[in-house]
Structures are given as C-alpha cells and as structure tokens.
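[1] would you be able to build a 3D model of this:
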Amino acid sequence: MCGIAGIVAKQVAQDAQQQVRKATAVLAHRGPEEENFWTNNDQTVFFGHRRLCILDLSKAASQPMGYAGRYTLVYNGEIYNYRELRKELEAEGCSFHSQSDTEVVLVAYAAWGSSCLQRFDGAFAFAIWDEKEQILFAARDRFGEKPFFFFYDNEQFVFASEPKALWAMGVEKEVNKSLLYNFLTLGYTSNPSDATETFYNNINKLPAAHSLTCSLQKNALHTHCYWQVYVDVNKTVSEEDATEQFKQLFADSIRKRLRSDVAIGTSLSGGLDSSSIVAFCANETAEQYTHKCFTASFSGFEKDETNYASLVAKQFGLQHFTTTITADEVPLLMDMVASQQDEPFSSASVLAQYKVFKAAKQHGVTVLLDGQGADEILGGYRKYYKWWWQELYRTNRKLYAQEWKAARELNVDENFGIKNKLAALLPDFAASLLYTQKSKNAFRNPDLNRDFAFSNKQNFYYTTPPHPNLNGALHYNTFVNGLEELLRFADRNSMAHSVEVRLPFLQHQLVEFLFTLPPQFKIHRGWTKWLLRKAVENKLPQEIVWRKDKVGYEPPQKAWMQNAAVQERIMQARKKLVNEGVLNETVLIKNISAKDAHEEESFDWRYWSAAQLF
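    Predicted coordinates:
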C-alpha cells in the first residue's frame, strides 16, 4: 500500500510541485520506504508517491511509473490477480520490466482502457495521466477499501489518499455542517444518497466501484459506476452445493491475498470471521505467511475474546500475540487515532484496531489479513434478525414461528413486537413513519444549538433499505451505508503503522455469489452466518463455530469514558462545539454519559470525535 497525491492544472502552476511535496510529507506513514515525484513537460501535471514495498521490492516497481511515453501512474493498493492478468497481457504481446502489480495496472489500462477495471480483483485507488489526450483517469476498487479524495474547481484537479494531504496542497478546510448534524444525531459518517460527500465542503471522495475522467481543457469531469451487484436469488441451489461453492471461492480469495514479498499475518479476534480466515490459510503454502496472529485483549472485561482466539491459535500452531489498552493510555491514543482518521468515528472500537496493527508492525508483519465485510455479506449482525423475521412474517408465518422460536432458544433477545409486525405488513409506511420520528428526535436534541439544528434539519440523511427483507438489508449495508465506514477505519489504522490490510471476504466474485443465495442461507435455525458456519464446521473448534454470543471487536469503552483525562477531553470538545455554534451552552453543565461501544446515542463520544474536525 502507498500514499498518492497530485495536481492537474489548466495552466502552469508555479507552486504545485512544492505543494505536492508537502502532501507526500504528511502521507509518509502510508509509504515510508520511497518518495518520488513526476511532472509533465508542460508543468501542468504533478504526481507524488510514497511507497510501502509489498510486491517486487526493487526500484523497477517504483512510482510514479510511466509507460509508452504516454501514460503515467500513481497507485495505492494491490491487484491480487495480477499474475493471471499479466499472462493475458503477455499473450497479447505486452512486455514488462518489473514483477509488480503496479505495472500490470498501467499496461492493462494502456491495452484495455477503462474496461481493465472489470478484470481487477483488488483493493486500489489510482490516477493515470494520459499525455496524448490530456486526460486524467482515476478509479477506486469495488468496495472502497482504498481512499481517493479530490478537489475540483475548473482551474485545477487536486487528489490524495487522505484529506490532510489536500490541506497540505492548499485546499481550504471547511467543515460540512450537514454531515456533522447527521453524525451527531444519527452516528452517520456518510450520506447514503450522495457517496461523494465528505465531512468537508470542498473535498469530495470518488465513490467505490467508480472511475473518473477529468479534462480541464474541456472543463469536464465525469464519474462512471463500473460495477454493481443485484440481488438475484437462485431458489434451486442446495445448501450442500452453495457451501461447496463458497469454500472454493473463499479459498481462491485467500490464496491470492497471500501473494506477497513481505511477511503476512492475520488478525484474530476469536470470532467466526477471523478464525475462518486462519482455517483457510492453513491449507495454503504461501512463502511469506508467517503463522503470526494478533488479538486485542482486555483482561477482566466481560466481553474479552482472548480465550477464543487462543483456542484457534493453538489448533493451527500459530504464534499468538496479544495487545491491550490500559486506561491510562486511552487519552493519548484517542488523540493519535483522531489525527490519523481525519474524520469522526462513533466508538472506541477503532482504538483497539489501531493497537492490533501497531502490534503487527512491531513483530515484523507488514501485511495483515482481516475479516471486514463478513457480517454485511453473510448476515452477522443481530439487527438482521428483524429483517429476516419481517420477511417471513409477511410471506411465511409458519417458518417465521419456527425461526423466531429457534432464535429464542439460542438466547437471541431481539425485540419483535407489534411495531415490527406492522412494519412487515406495511414496510413503506413504516419507513416513512420511522424517518419522521428520527427527524423530529434529531431536531429536538436539547444539546444542539437551535440555529445549527434549524439550518440543517432539512438535510437529514436517515434511510432504511429500499428492499425490506434480509438480502435487501445486507445489500444496503454492504453498498450504501455501513461497510464503507469500517473500511475507512481499517485503511487509516493500518496505514498509520505502514501495514497493508487485506480482506478475503471482499473478493467480488464471492460477494456476487452470496447475493444469489436465498436468505435462509444467511440466517437459519436462529443462527447468523449459517453458510459460513457450515463451511468451517469441520475446520474450527465447535466452540467457535456454534458460539452464541457474538461480541465484535468491543473494548471497555464505558469504563474508559469514566477516566478523568478522557472526561476532560470530552468537556473540552463540548466547549469547542459550543464556540463553533454546534452545541448549546447548557451542555457544559451536564454530566458526561458513559456508554458502551455499541450502544446507541453515545452522544458524548460523538461530541469528542466531532470536535476534532475543527
């Protein structure tokens, strides 16, 4: 992984080169091993690159990389199927000068144009300058694993891997009060209706699965969605066949994500997702797989999962490293993580993840496999019970009764009362009613400055899945609202320590396949992630496969928020937001409300996180 930055100007930009150098300086953590620059002959295009060497450690793979005297590339990410694509390109007569996936991206674009994106299995964000056509082409991977932020004003197009690099290039920092309002009231960190919106008014992000072309000479900027997934259920597939196909696709994803010229390890929370990755890695013979795994441990905390992680590590003979966060280090850790994220985050789970990546780097691991995406594509969150039960209550009352009873026997205590049953029968009405209630509650939040609330009440982003069923909810959280936030956390936290994170559950062929499966393959007999459990039931300890109490990377946030230094930071944040006209002065005399990481309405944590914007 790397850090990229660049400026494309309509006319010669006198200070652009210096600005790009400032940008790469603040992106040093993303690529500490090399720093290189390129400019075209007209002095209108400037690219900067920070390199973290993963594939082909030689200078032959350095960037910015040129090809055929026409194309120049800056690229952040990995194309996991680069070997297969290279063979295709060589068969078409293309030649290569390195063993890198970077060169494959560049040659693929030269040979196939924008259609190359359809062939990439990877996590990436890149920009290519076409000197002949005077056009910038940029693209981002299908799920948004790698970031691409930009500023555009007809005179120049400025881009980078992180907002802080755009500020270094002279882009003004201006907080987006509409998204801030939705973060404070809902916890939203993006706009479900506008995937380009960020927390800064003049900074956009290229949406996942989109490409972009920019021609300043024509005053034209166009984006294009190059990939979409639709729910298209195959009702005839058997559970046995579906399980086998899942195993084949997941094994292929793991195999390709173990390609590296530097050391690879795994995160291991003790949950089903990370344990499944470890189990499938055991079947591979990748040279750089170190058999090192890393766990965030919270001794004495009732939701600590270290014992489960140790069980898996022991079965597969892994070197198991644990890291923890003491109460005393939380305040400083909050500051460090906030400075890396550039955007707010809703809970302290991000701090635990930060420490895991730090531990990996300390023990010589540069690439870490992680389980993000599994909950969204396989149905892992408890909130999905509601969507499944509503679907069944509407279509199959007998099966609904069976599933509800089975879940209760597994100690699932999700509420499904008269409101949910009415919502099942009148989903559109229920969604409209819920929007109205949420909107009123947000506007009436007594902590908010009245002028701030009034000016933003019309920009309320609350949405529900347009298709009110289980697959619809999974699709919504995967592609519209939910997963993107977690991917942002993973990118910033890993890159803060110059570690590359790879996510085997987000191979696009695997995801496409899962959205062809009936919902009962996701939740069945009260169990979430049924298909994954069936796929690993003979690979993992039964305590892992059929474990009832999903935790999900939860640290002791409530206890941390009672720490005096943390409370001091929260009070300072309240004051800052009062001064910015966001909160009412009355908030300054209220007691701090400590909440667990996954509790709703953890307002004080949001206030602290939001204040970092200013």
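[2] going forward, measure contacts and count neighbours with C-alpha atoms only.
    OK.
[3] just the helices in the stretch 351-500 of the chain please.
    For the stretch 351-500 of the chain, the helices defined by DSSP state H, counting those that start in this stretch occupy 374-378, 384-395, 397-409, 418-425, 427-443, 450-456, 470-479, 483-495.
[4] just the stretch 51-200 of the chain next, same as before
    82-91, 101-112, 163-168, 177-186.
[5] select, out of those, the one closest to residue 592.
    Of all these, it is helix 177-186 that lies closest to residue 592, at 15.3 Å by CA to CA.
[6] please provide the structure for the following sequence as well, for comparison with the first:
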Amino acid sequence: MCRIAGIIDQHQHQEQLKLDIQSMCNVMAHGGPDDEGFYQSPDNDLLFGHRRLALIDLSEGGHQPMVYENKYVISFNGEIYNYLILKEELQNEGFQFKSKSDTEVILAGFAHWGLLLFEKLKGMFAFALYDITKKTTYLVRDQSGIKPLYYSTDHNRLVFASEVKAFKNIAYQYEENPDWKIYFLAFGHIPEPYTTLNGVFSLPKAHFLIWNHESKKAEITSYLIEKTSPRVANKYEADTLVKNILEKSVSQHLISDAPIGVFLSGGIDSSLLTLIANQLQQTANQNLHTISINFDHKQFSEEQYQQIVLDQIKSHHASYTLNEAIFSEYFPKALVAMDQPTNDGINSWFVNFFAKENGLKAVLSGIGADELFGGYPSFKRMRLVKILSLLPNYILRQSKKINKQGLKRAYYLSYRNTIGKYLFLRGFFTPDEISALLNISVSKVDHILKNLSSPAIPQGLEKEEQASWLETNLYMQNQLLKDTDAMSMQHGVEVRVPYLDSDLIQAIKSIKNELKYKGSQPKSLLIDAFNNLLPRKIWDRPKMGFTFPFQYWLKTNPHFLNSLAGIENKKANNLIADFKNGNLHWSKAMALYQVFNT
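    Down below sits the predicted model:
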C-alpha cells in the first residue's frame, strides 16, 4: 500500500519536473513511510514518483517505481490478493521473477496478457504503467474503487496522484472548483468524478486511462467484461456460495509479510470477519491480532459484544478507550488529515491512530457488508421512493416547507434521476438551505446537482437491488472508501475490505432478490450463511452504527466552536445555534466548519 504520483509533459523543464514530483511525494509521505523512489524516462518527458508502505516483500526487491525488462515501468498503490495464482500461471509460461512482490507480477502479467491483465487482478489497486516501446502510459483503478487515483489532462499533459492535495504547490496552477461547496452541502462529500480542484478528476473504478505520449490525448475505457450467470434460486446454494467465497476472500486478505489484524467493533460484519480469520489463523498455528475502540460514554460502547467474540477466539487483543480529552488533543490533526471535505472520516482517523499505536500495518474492515447484504434503512425506504415518485414535481418541491428532514428531502425526487433518488435517501442539506448558506439561487443549486455526471441505476434492478446499487456506487464509493483510505494512510496503515472481493460481489449479483433481502431481518443471507459460527447475541439486537460521541464532545470543543464563531452568514449562524441547543446533528455542524473555514 503506497502513494503514487506522476507527470508527463514534453514542455516542462527537467529540473522543474523533479521539484514537482518531489513536492507531490512529500505531501503524501504519510502514506508511504518505508521508502521513496523516482523514475525519469530517457527523453525526460515522464517522471514517476512513489512512496512505499511495505506489506508484501519487505526487502529492496519491492522498491518502486519498478522497471521490468527495460520495457515497462510501474508505480503501484495497492495489494493484489491473487498474485501468487497469477505468478504460478506466468511461471508455467516461462516467466522468471527476481522478487517476491505482487508488483513484479503485474508487470510480467502485462507483458504476457496486455490489457486483459487488468480484469484478472483481484484486489485493491491504483497504478500507472508506462510502456516504453509504445510510448503509452496506463492509469488503472480496481473494480470496487477501493484505492483512489486522481488525474488531470489539461494543456496537453498528464498529471496524476493518489491524493488531491498533491496537485497543490506545484508549477501547474489548479483553480478551485466553484461548485464543490454545492456538491459537499448536498452529499456530505465530493461525489466522483469531481474534486475541489477544476480540471482534476477521479478515475472511475474498473476503468483505465490510456495516455498517448505523441498525440498527448487521453482515452478512458472500462476493462470489465460483463458476465451473465444463472440466477441462484435455492436457499442452501445461496448460503453455501456466500460462505465459501467470503472465507476464501478473508484468507487472501490475510496475506502479509508485516503485522496485520482485524478491527473488531462488535457488530455483525467485523465479528464475522474476526471469527473467520481466527479459524484460518488457528489452522496455520497462528494467533490473530484484533483491535477494538470503546468510549467512556457507555451508550456508544459495544464492549460487551466484542467480548462475546473474544471469548470464542485466540487473539492478541488490544482495546482502547477514547475519551473527550484524547479526542480534543488530536481532533485538529484529524481535520488537517482530510484530503477532500467530508462530513465523516474523523472516526476513521482515530481507529487507524490506535491501530498504528498497536504496531499494526494492515487491518481488515467490514466495509461493504451493509451495502451488499441490505444493512441500511434505505433498503426498506425504496418502496417510499417509488410511491413519492408518482407525485407531480410541483408537489415534491413543496416538501421543502416540511420541518422533518427525511420528508423535506423529497424535493430531490423532482430531479427524476439517480442523483435525486440518492439525495432523497441520504442527502445532507436541501437546495433551499444550500441557497441560503452560499448566497446563490435555488435554481442554480438545482441546475448543478441535477446535471451532475453520474452513472445511472441499471435497468431491471428490483427495489432492494436499487438501494444496494445506490449505497455501493455513491455512498460507499464516495464517502466510506475515500475517508477510510485518506485517514488510514495518514498513519501508514492499510485497511483491507474482504466484503468487496470481486468474486463475492459477482456471486451476490447472481442470487435472486428474495433470497438476498427478504429474510426476517437485515443481512439475513449473511447471517444464515454463517449461522454455525456467528453468535446469536451478535446479530439478534438493534443495529449500532460505528460512531463517536461527537454530539457531546463538539459542543464544548474550543477549536471547533471558535472556528464556527467567526462565520458571517445568517443561515449558518441559525444552524449553529440549533447545534448548540442539541437540535442539529453534529455532522451538519462539521460541514459548516469546512465550508466556511476552507
């Protein structure tokens, strides 16, 4: 797991290229504390930079950028979990390897399979691969968009990096995206492909960008080959399919030459990963590393559920208690750590802070289970979406006058598109509120949000499948994964997500809707698949999202309150007063902090 950067520009001075790439790598040094490397092409128009977090092949053999047979060069961020399988295939074809790294497997695989390699890779990755002979560079991102990759193709040059911050303080000037505050106040994050900078975009997941050095043109293409498989209609077959693939996924995600553990929150998703990982580690005569965070506010603590799991396993367990004093001490650092504005992410900073304190370089996380197996309220609200969508637009727009936020957001359904459905389910501020906060017209807000570049919900998906698609491709993609990556890499910690294994995602797609979401409770398919392993007390209880006592702590936090005090906007000040009186959720106050202090 690393940080990558690169510039391809035939008109820039060689020394300036070096200064810029060094600057980009310095900004991202936290994400690659173990090593640094650079590659400059012989004709000096290309320069790759790399900051390394070593987890596989900790030796110099894993140094990057890596050159292969004087034909290909790569700067790679991520982990390829099936690299040993691919390596064996390549060895059978006569390829030889100098290192034990997955990076070299990518290079040899490209030499053998070309573009077909990209779909063969199972894992989380973002890399730049330079074909020296063809004078072509490829930027490639994994199928689930777990690892970020940002790029700009303005002015006949290609600039890319793992973080948006890296595009600042270099010779090229990127102006602020004038619409980012509208995006942020509506979504609570910056939706892909947009960023806070004009001309800097996020490469779509499961896509690759081809940059032709001679024509100086870019083309972006999906590398996925659509697969159709018979729909699984048998309950036993569905349970078995999920069980076998998830166990295989966890096994692959545990591969590491550095300390790795599991984050145990006490919920269904992390508890199940812990129990599966424990079985695998015991088979290998190894004890599992686990880590938990609790709070001195007991209503936020899941310690009793963590203990239920710990009583069933053998692990080197570390438990930390986060209190208001520790939170206040590190809160300013967590705010600075954000790569892009987000209403969440602070909790991820602290989780990974404690993982680092415990000496772990990688942690398994339960991200993806709620989105794929139906763990959110949105799965039940899709029926309401369908009913409200039958109303004419003039009635939907009147909902902005309703005081209850959940119904007030029905305004967004007047957009009659995917964005409208998502913002009804998970929207943050409504257009009239955004208008008042930014001193712009509601019609401008509507125009910008309604015309966002965004994928549409595929045809033929049933209600719950639509919810899963929205949660996966918008909420998880743009917020959970982005926040997790940015905040974990601030501490040089890699977060791995076994539920987002491409085989598991494909398997779930193949299961009929009634088997996936029509059980007696949320995530029934996942629970039933592991009914002999997962304790009843873990799943037969009210859901607790992993959250912090922010509502209490931020109301007395001097750094936060002093920043809010300087805002000169009537609507913002009214909302801040509501927050102080306990009538506004902390996340909205956090959004105001970022919009008016950036």
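[7] contact partners for the aligned partner of residue 562 of the first structure in the second structure?
    Mapped onto the second structure by TM-score structural alignment, residue 562 of the first structure lines up with residue 555. Residue 555 of the second structure is in contact with 561, 579, 580, counting by CA atoms under 8 Å, 6 or more residues apart in numbering.
[8] circling back: for residue 278 of the first structure, find the nearest of the helices of the stretch 351-500 of the first structure.
    Once the helices of the stretch 351-500 of the first structure are compared by CA to CA, helix 374-378 is nearest, at 14.1 Å.
[9] surely residue 558 of the first structure meets residue 596?
    Yes: Residue 558 of the first structure is in contact with residue 596 according to CA atoms under 8 Å; the separation is 4.7 Å.
[10] these two: which has the busier surroundings?
    residue 596 (19 against 16; other CA atoms under 10 Å).
[11] from residue 561 of the first structure, how far off is that one?
    In this view, residue 596 of the first structure and residue 561 of the first structure are 9 Å apart by CA to CA, to the nearest Å.
[12] how many other residues sit next to residue 337 of the first structure?
    20.
[13] in the second structure, what sits opposite it in the alignment?
    Per TM-score structural alignment, residue 337 of the first structure is aligned with residue 334.
[14] what about its match, which helix or strand?
    helix 324-336 (DSSP states H and E).
[15] give me the mean deviation of that helix from the first structure.
    On superposition with the first structure, the mean distance recorded for helix 324-336 of the second structure (mean CA distance after the TM-score superposition for the first structure) is 3.0 Å.
[16] which residue ranges of the stretch 151-300 of the first structure form strands?
    For the stretch 151-300 of the first structure, applying DSSP state E, counting those that start in this stretch gives strands covering 156-160, 204-205, 210-215, 220-225, 264-267, 289-296.
[17] in the second structure, point out the residues matching the third one.
    Residues 207-212 of the second structure are where strand 210-215 of the first structure aligns, taking TM-score structural alignment as the criterion.
[18] mean distance between the matching stretch and the first structure after superposition?
    Relative to the first structure, stretch 207-212 of the second structure is 0.8 Å off (mean CA distance after the TM-score superposition for the first structure).
[19] thinking again about what came up before, for the match of residue 562 of the first structure, helix, strand, or coil?
    helix (DSSP: H, G, I helix; E, B strand; the rest coil).
[20] check the gap between it and residue 576 of the second structure for me.
    Residue 555 of the second structure is 10 Å from residue 576 of the second structure, by CA to CA.
[21] could you find the closest non-adjacent residue to residue 230 of the first structure?
    residue 515 (7.0 Å; CA to CA, 6 or more residues apart in numbering).
[22] got it, and residue 127 of the second structure?
    Using CA to CA, 6+ apart and skipping residues adjacent in sequence, the residue nearest residue 127 of the second structure is residue 76, 4.3 Å away.
[23] count of neighbours near that neighbour?
    28.
[24] thought it was touching residue 125?
    Yes: if you go by CA under 8 Å, residue 76 of the second structure and residue 125 touch, sitting 7.3 Å apart.
[25] before we move on, back to that, of the contacts of residue 555 of the second structure, which stay in contact in the first structure?
    Compared against the first structure with both residues aligned by TM-score structural alignment, their matches' CA atoms under 8 Å, the contacts of residue 555 of the second structure retain residue 579.
[26] now, of the contacts of residue 555 of the second structure, which are buried?
    561, 579, 580 (16 or more other CA atoms under 10 Å).
[27] among those, which one lies nearest to residue 241 of the second structure?
    residue 579 (46.7 Å).
[28] picking that back up, ok now the match of strand 210-215 of the first structure, how far from the chain's centre?
    22 Å (CA atoms, centre = their mean, to the nearest Å).
[29] could you give the number of residues near residue 59 of the first structure?
    There are 10 residues near residue 59 of the first structure, going by other CA under 10 Å.
[30] possible to save the helices of the stretch 51-200 of the first structure as TSV with mean neighbour count?
    Formatted as TSV, the helices of the stretch 51-200 of the first structure follow (neighbours: other CA atoms under 10 Å):
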stretch	mean neighbour count
helix 82-91	16
helix 101-112	21
helix 163-168	22
helix 177-186	23
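[31] now do the contacts for residue 612 of the first structure.
    By CA under 8 Å, 6+ apart, the neighbours of residue 612 of the first structure are 338, 342, 343, 344, 573.
[32] most widely separated two among those?
    342 and 573 (15.6 Å).
[33] neighbour count: those two, which is higher?
    More neighbours surround residue 573 than the other of residue 342 of the first structure and residue 573, with 23 against 16 (other CA under 10 Å).
[34] the more buried one against residue 603, yeah?
    No: between residue 573 of the first structure and residue 603 there is no contact under CA under 8 Å: 11.7 Å.
[35] where in the second structure does stretch 500-515 of the first structure fall?
    So stretch 500-515 of the first structure sits over residues 494-509 in the second structure, by TM-score structural alignment.
[36] any buried residues in the matching stretch, and which?
    Neighbour count says stretch 494-509 of the second structure has 494-505, 507-509 buried, by 16+ other CA under 10 Å.
[37] excluding chain neighbours, what is closest to residue 179 of the first structure?
    Residue 179 of the first structure sits nearest to residue 199 (CA to CA, 6+ apart), 6.0 Å away.
[38] next, the contact list for that neighbour, please.
    175, 176, 177, 179, 180, 189, 343.
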